[in-house]
Structures are given as C-alpha cells and as structure tokens.
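> Using only what follows, build the 3D model:
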Amino acid sequence: MQVLLLDLVVIFGLSVMAAILCHRLRIPTSIGLLLAGVLAGPDALALVRSPHDIELLAEVGVVLLLFVVGLEISVADVSRLRREFIIGGSLQFFGTAAVSALALLPMGMNLPQAGYIGCVVALSSTAVVLRMLQERAEIETPHGRAILSTLIYQDIAVVPVMLTAPLLAGLGQASLLPALSGLVLKVVVVAALALLAYRWIVPWVLEHIIRTRSSEAFLLGVFMLCVGIALITQSLGLSLALGAFLAGFILSESRYSHQAVAVMLPFRDVLMSLFFISVGMLLDIPFLLAHPVRIALLTLAVLLVKPLIAAAAALVTGLPLRSAVLAGLPLGQVGEFSLVATQAAVAVGLLTPDVFQSVLDVAVLSMMATPLLVAASAPLSERLCGTWLIHLQSQTVDPSAAQELEGELPRSGHVLIIGFGVTGRNVARCARRCGVPYAVVELNGAIVRRASEAGEPIRYGDATHAPILELVHAEGARAIVVVIDDPGAARRIVEIARRVAPEAYILVRSRYLREVEPLMALGADEVIADELEVSIEVFSRVMARMLVPREDIQRLIGDVRGHWRQMARTLAASATSVADLKVALPHLATHTLRLKSDSPLVGTTIAASGLRLVHGVTVLAVTRADGATIADPRGATGLETGDILFVIGPEGWDPRSLS
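Here you go, the predicted structure:
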C-alpha cells in the first residue's frame, strides 16, 4: 500500500509539472502527461515501482471517461449536427478504416486484424482536439461544428469496435454466423435493459436520492449507476466500457445530467491523468529505437491520410474548401480510445503486443504533432484556396447560376451582410422594413436555399475571398456587416473588404474582447464584442433595478468601455450626442417621423409646417427617399413624400398628433 501511495504522489507531482509546462507552452495537457509517463516508465527514470496497480486505476479512469462522454452526448446534440454527424462522421470513420486496412494487408496482416486496426486508426483524440478548439474559441465555427460531430461519432463508434474484438479473434476457431448471432443477442439484451433503466429504474433511483437533498448521496448514486450498469454489460460478455457509456447516455436524458457531469468531472480528470501517464509508461523505448523508420513512416502516413479523408468528408457535407481543411487537419492524430481498443484486442488475442506498441508509438507521436497541424491549418487553407478554385466552387455549389441572379443584387449604396444567423437575419429584416437595399453572403448551403426561396437577396460563398465579395458588389456597398462565429475568417474578411471597399463602413460582431483590437487594426470601423455588450447589459439592468440614476449608469458604461467607448449599444458613435443631451435635458426626447403621401406636411416647408410654433418640436435632420440627408435644415426646406424627419421635442409628444 505504501508503494502505491508513493507512486501516486510521484505521478500527481509529474502531472502538476506537466500541466504547468503545457500551459506555458500552450500545448494540450494530455501531451505533457504522455511525456511524463514516458519519463516515469521502466525504460527511462523508472520512478514508478508498481505500474500494474497504476494501470488498474487508469482502467477505472477510462470507464469514467466513457461515462462522462455518454453524459455529454445527448439526442439533441446528435440531432442538431445530424448532417455532419451521419454523413461526415461515417465518411471519415469508414473511409479512414478502409484505406488503413488496405494499406496493412500487404504488410502481413490478415483481414480481421487489418480491419480492426483500420477502425483503431480512424479514432482521433477527443481530449486533445476539443481542448485546442476551446482555447482557440472555434467550437461554434463551421469547421468546429464539423470536428465536434466527427468526434461524437468516433466516441460512439469505439464501443461497437471494441465489441467486435472477441468476435474477430474467434473467426479461425468458429463459424461467423453463430458468433455474430451471439453478439447480436447480447446487444439486444443490453438494449432492452438500457431501455428499462432509462424509462423506470434510473428515474426512480434518482428521484429518491434527490429527495434527501444530500450531495454525498447523489455522488454515490451516480457512481452506483455507472459501475452497476457497466458490471451488467460485462457479465453478459460485453465490455465495461459499453456499460459505462450506456449509463452516461441514459443519465444524459434526465433532468439531473448537468449535476452528474459536475460531480464526475473532477474524478474523471484525475483518473484520466493516470490513464495518459500509464500509456506513456507503456511506451517501449527499446522497441521505438529498434524500429525508428517504421514508426516514422507509419506516423507520417497517419498525419497525411487522416486529414485528407476528414477534409474530403467535410467537403461532402457542404463546407467550402477553406473550412474543410480547417476541419480535417486537427483530426490527424491517433487518439486515446485507439489505445483502449487496441488493448482490448490484445487481451483477446486478436493483435500481438508488438502491434500495440506500434499503435502506441504512432499515437504518442501524432498527438505531439497535433499543435503543429492546427497551427498550419489556417495558412495551408489560404494557400490551397486559390482564386480560381473559389470561383469554380461558387459557381458549382450555388443552386442558381450567378448570371441569372446578377440583376437581383444592388450594385451600390447597399448594406452587405456577411453571415445569416440570428444577427444577420435581424439586420436584414430591419433593412427591409426601412427600405434600405441589402445583400447577404452565407456559407451554409441549407440556409442559402431556404432564404433564397423566401426571396432574400442571398448568395452562397466564402467571403474570405475577394471574388465572392466582388460577386455581391462589395465595392459599392455603403456598409459591410460581418456577423459570423469564425474569428479567423472575420479577420480575413475585414482585411479583404477594406481593400475592396475602402470607403465602406465596416462593422463586425465578435464574441470576445481580444478580437477587437486585431479587427480594428485590419480596417474595421466598429467592433461589437458580445463579451463586453452582454456584461454591460447585465450590470445596467441590475443597477436600474437597484434605482441607480440613469446618468450614473451611463457614466459606468463609459468607464467600462474605456478605449472602446466609441462603440454604442444601439446607436453609432456619431449619434451619441443626442443621448448625452437626453441626460442633460430629461424632459426632452428624440422622435422619428416618416411622411406618407396623405401627411398634411407634404408640400409645405419646415417654417410653414408649424412644427416648432404649434407642436413645439425642432427638426434636426431630413432624410430624403433617395437616401440623401439634409443636416440642420433651413426653414425654407420643402417636405416631400417619403421624407424621414428627425426631431427633438417634449417627452410625451406623439407624432400622430400631426394627422
């Protein structure tokens, strides 16, 4: 026992040092843990004297990992990403498995072994890739969603892959049909038990635990369900991993899933650290030194083939080439579940320990190369996406020919909206109601089809390339609004848009404050950061509820914005003087009045209209129907149908009093 505790102290000490070093080097912690395991292993410093006990704890960590993966995968998540999940995930997984198996057959492996290793190679590292996407704030980007759906598919696929290991190992001793029938029967029994647990057992157990209002009882109950369901599947001849995943998936559909994730995450993180270190300890350094060329070639092949297939799968789902490259490169490694699946195959005799060592070496090296792949993804995607290729793509993917649609887009004086999500649709709706011409560029083909059928002036295309902006006449746009969730693409769009339309007003919506300065430096006139604006909205409402004077709240807003003060929440900076006047003169208000054809003011002048003498309001500006604006108009200025009057007057004045 003392030896085990000493080993744990050593391992956790190495884990802390690895985590600190990885944080400073900005690389995933899992890579540092793998290297720490290599150093602590028997072939290096031999710091751990009881590796078998550590491996047992690491297996518990794998079970908890699969349990938490099941908790975090819900039917709603799969449904939201169903196109990327079903099409992209299937093409990536089976495409990689097929290519890998065909490459391994000439190397002396039989078909069951080659097929199984192909599935193992198809699995990527969820821990490494998701951590990097979170650090780069790319989860909600188009390529981030494609990566996430593929990783979910792989996490689910690892369970049936591991189930096939005993079946494939027994192909030489028994016929395929009885073995397959037995496996199907076991799966049916487990599915029936899972449905029973989902409908009645788990809700009943959790309801009784929750009534105690005891966090300890809840934690112990979640552990009991996880281990209990895992033991049931193992007693039926299936794996602990399958049971843990099913337990998590069952709990994910309950109202207590978020609390279950919260209480299990610390245990998962601790035990997963043990898993990565134990994997590093398994690395046979003499084996690696004895076969350096072989391991290097296998690693290089994985780093080339997997990104290519993943990028091709992303292209099939409708992503443009740039996003497909960004989605493919991060999936180029062999992941942690590959090691779990390979160990399961070695345990049943399907694979040899030498094969496991080869997979382990390739996994460690490919994980270490992942940060380099991700760093190279943006410049590589830009280099691959030449102008001719993007132009060809815009002609072939857009369901309507560009020549037929050319006349539908405004050529000058319009608002160009890049991105047709919630913000983009709201901007378009307001522009349409105000009679402002606009055009839209969107990357999602399904959104383009629906919006086009609804009559929106929208085009499919990747706005990170000048030909797409030229297609929608960006050079004549009065304003360009960039509202997409891809920070890298937003920077590229601003740079090109400023070059194509030097006089246009460019406004960008970003998620984080750290994006503001780079975007402003590239030519954006204003950047609205969600992070800043949401915080302002929150404290403004709280302070208003606490009866803080409005002028004090406005002053707080100015202090919070600091050097971003020019960004107003609702009006551009040029209009803030009216708001300042409102603070100084609270009895006054600004109003907007559109003159219809039946308005009594049409055909008169400002002086003759009686607006000031009769109604007590002053005209600040007039915008004509053709878009021309008259600032500080004279009394002799005539009023016409379609004019918009900006006036200031008493707080309670109603423009309808003119009729």
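
> drop to CA atoms for contacts and neighbour counts, all remaining ones
Noted.

> Hmm, Glu551 and Ala544 touching each other?
No. Assessed by C-alpha atoms under 8 Å, Ala544 is found out of contact with Glu551, at 10.6 Å.

> overlap in contacts of the two?
Common contacts of Ala544 and Glu551 (C-alpha atoms under 8 Å, 6 or more residues apart in numbering): none found.

> Packing partners of the one helix or strand Ser535 maps to?
If you go by DSSP states H and E, Ser535 is part of helix 530-545. With contacts taken as 3 or more C-alpha pairs under 8 Å, 6 or more residues apart in numbering; DSSP states H and E, helix 530-545 sits against helix 550-561.

> now for the helix it packs on, which elements pack on it?
Contacts defined by 3+ C-alpha pairs under 8 Å, 6+ apart place helix 550-561 against helix 530-545.

> For the residue sitting nearest the centre point of the chain, which three-state class applies?
Central residue of the chain (C-alpha atoms, centre = their mean): Ile139, 1.7 Å from the mean position. Following DSSP: H, G, I helix; E, B strand; the rest coil, the label given to Ile139 is coil.

> quick one more, to check against the first:
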Amino acid sequence: MQPGLAPEVFFVLLAALCGGLLVRLLKLQPIVGYILAGVVFGSIFPVYGGQIQKLAEIGAVLLLFSVGIELSLSKLARVAKVAVIGAIIQMAFISLLAYGLLSVLGLNPLTAFILAFGFSLSSTAVVVKILTDKGEENTLHGEIMIGWLLVQDLAVIPMMVVLPAIASPGEGGVIGASILALGKAVAVVVGTLALGKLIVPFVIHKIAAINSRELLVLSSLTLALGTAFLTSYFGVSPALGAFLAGVVISESQENHAVFAETRPLRDIFVALFFVTLGFLVTPQTVIANIGIILVMATLVIVAKALAVFVLTVGLGYHGKTAIAVALGLSQIGEFAFVIFSLALALGLIEPTTATIGVATTLLTLVATPFLFRSITPTWRKARDSFVKISFLEKIVTGGDRRESPAVEYKEHIIICGYGRVGGWVGKALDSMSMPFVVVDYNQAVISDLRKKGIEAIYGDPTEKEVIEAAGVKNAKVVVLAIPDETSQEEIIAFVQNVNPSAKIISRVHKDEAWDKLKILKVDKVIQPEFEAAISMIRTILVSMGKTKEDINERTKRIRLSHAMT
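Down below sits the predicted model:
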C-alpha cells in the first residue's frame, strides 16, 4: 500500500517538535530548532524534501499574510524618521559591504547580490519575541527596533518581485524585465488594495457577526490563498498577494481576531517551511565551508551593529538606546531564508551557496539571545570609553546633563524612565502639584516635558552625574519605571549609598526580578501583571457581593502568598 504524503508530514512535524523542544531547553528560538531538525531529518530521509515542498510554500505564504495583518503604521509613525532613514541606509550599507566581500571570495555578481541582500535583513520574529518576553516592546529602543524591522520587511516585497524577473528576463533583458515586473507589481498592489479596502473589511465584519470561529478562519485563509493565486496568475509572487491580503484585513476591526484564529495553522505550515529549509543544509557542505560561515556570521553581526549604532546616534538618540538597537538588530532575519529559498527554486543560486547562506543566518540567530543579554554590559564599557574622549561623549550621550540648570531640589520625587508607567506616575504627581524630577534618555520626551514646565533631565539615570543632577541626595522618593533589571540594580545601589533614607519604588516584569529587588531591600516592588490580577479579583469579589472588609482581607492574603512564593 502506498503511504502517500501523511508519513512525511508526520515525521517532519515530529522532527520540528523535537528540535523546538531541544532549543527551548537551551533558551533559543524555535526557528533554530526547526532548521536543525530539517538538517538531521534531511540527512536521513533526503527524498522527503521535495515531496513536502508545496506545503512549505504555503507556510511562506501564511508567514507573509500574518506580517501584513500585524502591519502597524501607527507604531512606525512614532519612530518613522529613525526607522525609515536608518533601515534604508543600513540595508544599503550592509548589502554593498557583503556584496564586495562575497565578490572577493569568488561568487558571481548575481549570487553575491542575493546573499548580500539577505544578510542585510534582521529577524522580526526573534527580536519581537525577545522584546515581549523582557517586557520591552513599548520602550523607546523596542519601538525603534520594531519600526526598523517593519521597514526591512516591506523591502523584501520588491526583491520577491524582481527575482522571478531576473530568472526569466525575456527579450527585454534583466533591467527591462525587472522594471516591467515592478510596474506590474505596483499595478497589482494598487488594484488589490483599492478593491480589497472596498470589499474585504465589510465581508470579514459580516462573517465575524455570525460568531463562528470556523467560518472566520476559513474566510481568512480563503482570502489569503485566493489573493496569492490571483497575484501569481498575473505573474506576481504569491507571497506578495498573501501580504496584501493581510494588509487589507489589518484595516478591519476584526484584524486581531483573524490573526489569533489563523495563527495556529500558520505556525504549523511555517514550521514545515523552516524544516524544509534544513533540507538545504548538508552537513558535509557546512563542514567544508565552516571557516567562511563563521567569518561571514561574525562580520555581519559586527558590521550591522556598528552601522545601526552610528545611524541611531546620528539621528539624535542617546548612546544607550543606540547600543540596544544595534545589538538587537545585528542578526540575519527569517526573510533571508525566504529569499534564499526562492532564489534556489528559480535556479539563481547553487545548493552549496544556499547552504552557506542558511548556515550563516542560523548562526546569527543562535547568537541573538546572548547579544540581547550583552546590551547593558556593552553600554557600560562603551560609556567608560566615551568619557575619555570629550567630543565622543557629547555625541553619544547628548552632553545635555552638563547643560542642565543647577537647581537645588529638596524633598522631591525622582522618576527614572518616563514611558507608560513613569508617564502615568508623573501625570498624577503633576495633577497634585507634588515636586518631582524626570530622568530619561529620550530627547523628545525631555523636550516635551520642559515645554510644559516640568523639571526634566536628559541622560542615563545609571550615570552618577545624571542622577546627582536630579538631586538624589535630597530626594524623598525614587521611582524606578525603567524595565531593565541591571539598570535598576545600579540605581538602587547608588541611591542606598548616598541617600539611605530615600524610599525606593520599582516596577518589575518577572517574578525572579521581584525576588531579587526584595533581597536588595527595595521599599516597594510593583509587578504590573500582578497588580492587574489583584484589581480583577477585587472587581469579581465586589460583583459577588462581598463586603469591603472581606475583600481587603482576601487580597491581603493573596499579596502575602505572592510575597512568600
């Protein structure tokens, strides 16, 4: 009896599961495990690679569909200048640098161009996951990273349009075919978006009103795959069609519901896509080219980090923000896999070249969590080095702390970090006319506060001179509204040393951080998620008719239990 496709899909998903679990134990990203599973599985059953390729292509289509749904122009607007200018210049610089190096290594111009473009991209999936886990997606550096990644993701679309034209240029040559393909793509994009905005939100809204999750999923997937089919019919990449379908749905009120409902199915097909990428990586090729792979991965990380750092500082941001953005975006992204896979399918690159590209990308993804952990130590070392060179120190730190007016603050409150949490605290204190000083290294925030007549100091609150300028020796309360645990600990140590009587109030994101700050004898540690749970519990108890005394007693017990766990 012919087993058909089912055994291959079963074994590939099993391999993806095992690989994903393994890397999770190592605190790495599932993508890494999927590709490694593909490497192992492909070595044992190489014939299966071609048989599940069609399913993997659906994974690529659904990946672009979800990117379209998640497209947030409002987030991009907040950091548009640094995200758009920075991402475009960084991609151009890294592409040119990588192209030159790959050409020196003997690759032909087209192959070098494809790999170089892939190397210029960073990983949206990995970076956003790490930022979310750390509770930093809404910080200044988090928003810059997400905006930067969004611009990079959008830049992938023209590349996916041009590659098929390069593969089959026709009589007009490569340049003519590329221009024609881009023109056709623009026409398809405009037509799809115009038609889609008129029809799709209305249809999705009507289907959602039926209150059937199955119909919502089916209609969304039909739209994604149907648009992919239509765009491919007009000679445009199916992935671009799926992306456009996602963009159209992102304009509807039901965009979050569609994303949530289709995500499980998308994740399965995306896993298949990354596993099949592992089939491209032959261990023998990796071993034979390990020197090139290690050198390329190292050079990409270093060059990209330096480029992003210089651009972010050059666009007016504090050195600490620039270091975080630079290290956070220094890897190669998952869309490089999409580009390499497409180029291989079109016959534009050799399997050996694809293996080198995938292995190099994989290595940088493995390094990403460690690069994020090195942000604060790297900033400390960089700050100490910049201090020795006055003009560099002024460029990187803004030099603003030296120009701050010498105000004698007394019996006041210091707010370190003026994001969402710090902002609400500041607004409340301002409404009660209580004296407070804000310390933040977001120049736009500081400028806005000063225009409102609020005392604000630009700089990193972990720096001695900055926190002293805020009058820490005379402060009554110090509020730590910054999410970075290491920075919190530095500020706590300094405050406790120079002003032991000051009350310290700090926010935390994780339970482990809560425990650590209690050991450091912080006066009040607040965990926003826990406080939200307490508020919900109080509301529930009120709705159940419990007395005020009973509610207070029960929530007190919960707080005590939380403190002991």
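
> that older thread, which residues of the second structure does the helix holding Ser535 of the first structure align to?
Using TM-score structural alignment, helix 530-545 of the first structure corresponds to residues 528-543 of the second structure.

> Mind listing residues that contact the matching stretch?
Contacts made with stretch 528-543 of the second structure from outside it, assessed by C-alpha under 8 Å, 6+ apart, are listed as Arg507, Val508, His509, Lys548, Ile551, Thr555.

> The residue nearest to the centre of the first structure corresponds to which position in the second structure?
Using TM-score structural alignment, the partner of Ile139 of the first structure in the second structure is Glu137.

> Was I right to think that match contacts Val127?
No. Using C-alpha under 8 Å, Glu137 of the second structure is not in contact with Val127, being 9.4 Å away.

> mind listing the strands for the stretch 301-450 of the first structure?
415-418, 438-442 (DSSP state E, counting those that start in this stretch).

> how far out from the middle of the chain is the helix holding Ser535 of the first structure?
25 Å (C-alpha atoms, centre = their mean, to the nearest Å).

> Report the buried residues of that helix.
Leu532, Glu533, Ile536, Ser540 (16 or more other C-alpha atoms under 10 Å).

> Now do the strands in the first structure.
Under the criterion DSSP state E, the first structure contains strands at 415-418, 438-442, 458-460, 479-482, 505-510, 526-529, 588-594, 618-623, 629-631, 644-650.

> if I line the two up, what does Glu453 of the first structure land on in the second structure?
Under TM-score structural alignment, Glu453 of the first structure pairs with Lys451 in the second structure.

> again with Ala463 of the first structure
Aligned by TM-score structural alignment, Ala463 of the first structure pairs with Pro461 of the second structure.

> quick one, which of the strands of the first structure is nearest to Met281 of the first structure?
strand 505-510 (43.4 Å; C-alpha to C-alpha).

> Distance of the match of Glu453 of the first structure relative to Ala444 of the second structure?
Distance, Lys451 of the second structure to Ala444 of the second structure, by C-alpha to C-alpha, to the nearest Å: 11 Å.

> quick one, which of the two is more surrounded?
Ala444 (12 against 9; other C-alpha atoms under 10 Å).

> thinking again about what came up before, looking at the strands of the stretch 301-450 of the first structure, which is closest to Ala301 of the first structure?
Shortest separation from Ala301 of the first structure across the strands of the stretch 301-450 of the first structure is recorded for strand 438-442, at 35.2 Å, computed as C-alpha to C-alpha.

> Read off where the closest one ends up in the second structure.
Here strand 438-442 of the first structure aligns to the second structure at residues 436-440, judged by TM-score structural alignment.

> Repeat that for stretch 594-606 of the first structure.
Per TM-score structural alignment, stretch 594-606 of the first structure has no counterpart in the second structure.

> Quickly note the distance from Ile139 of the first structure to Gly445 of the first structure.
Distance of Ile139 of the first structure to Gly445 of the first structure, computed by C-alpha to C-alpha: 20 Å.

> ditto for Glu336 of the first structure
34 Å.

> Give me the more crowded residue out of the two.
Glu336 (24 against 19).
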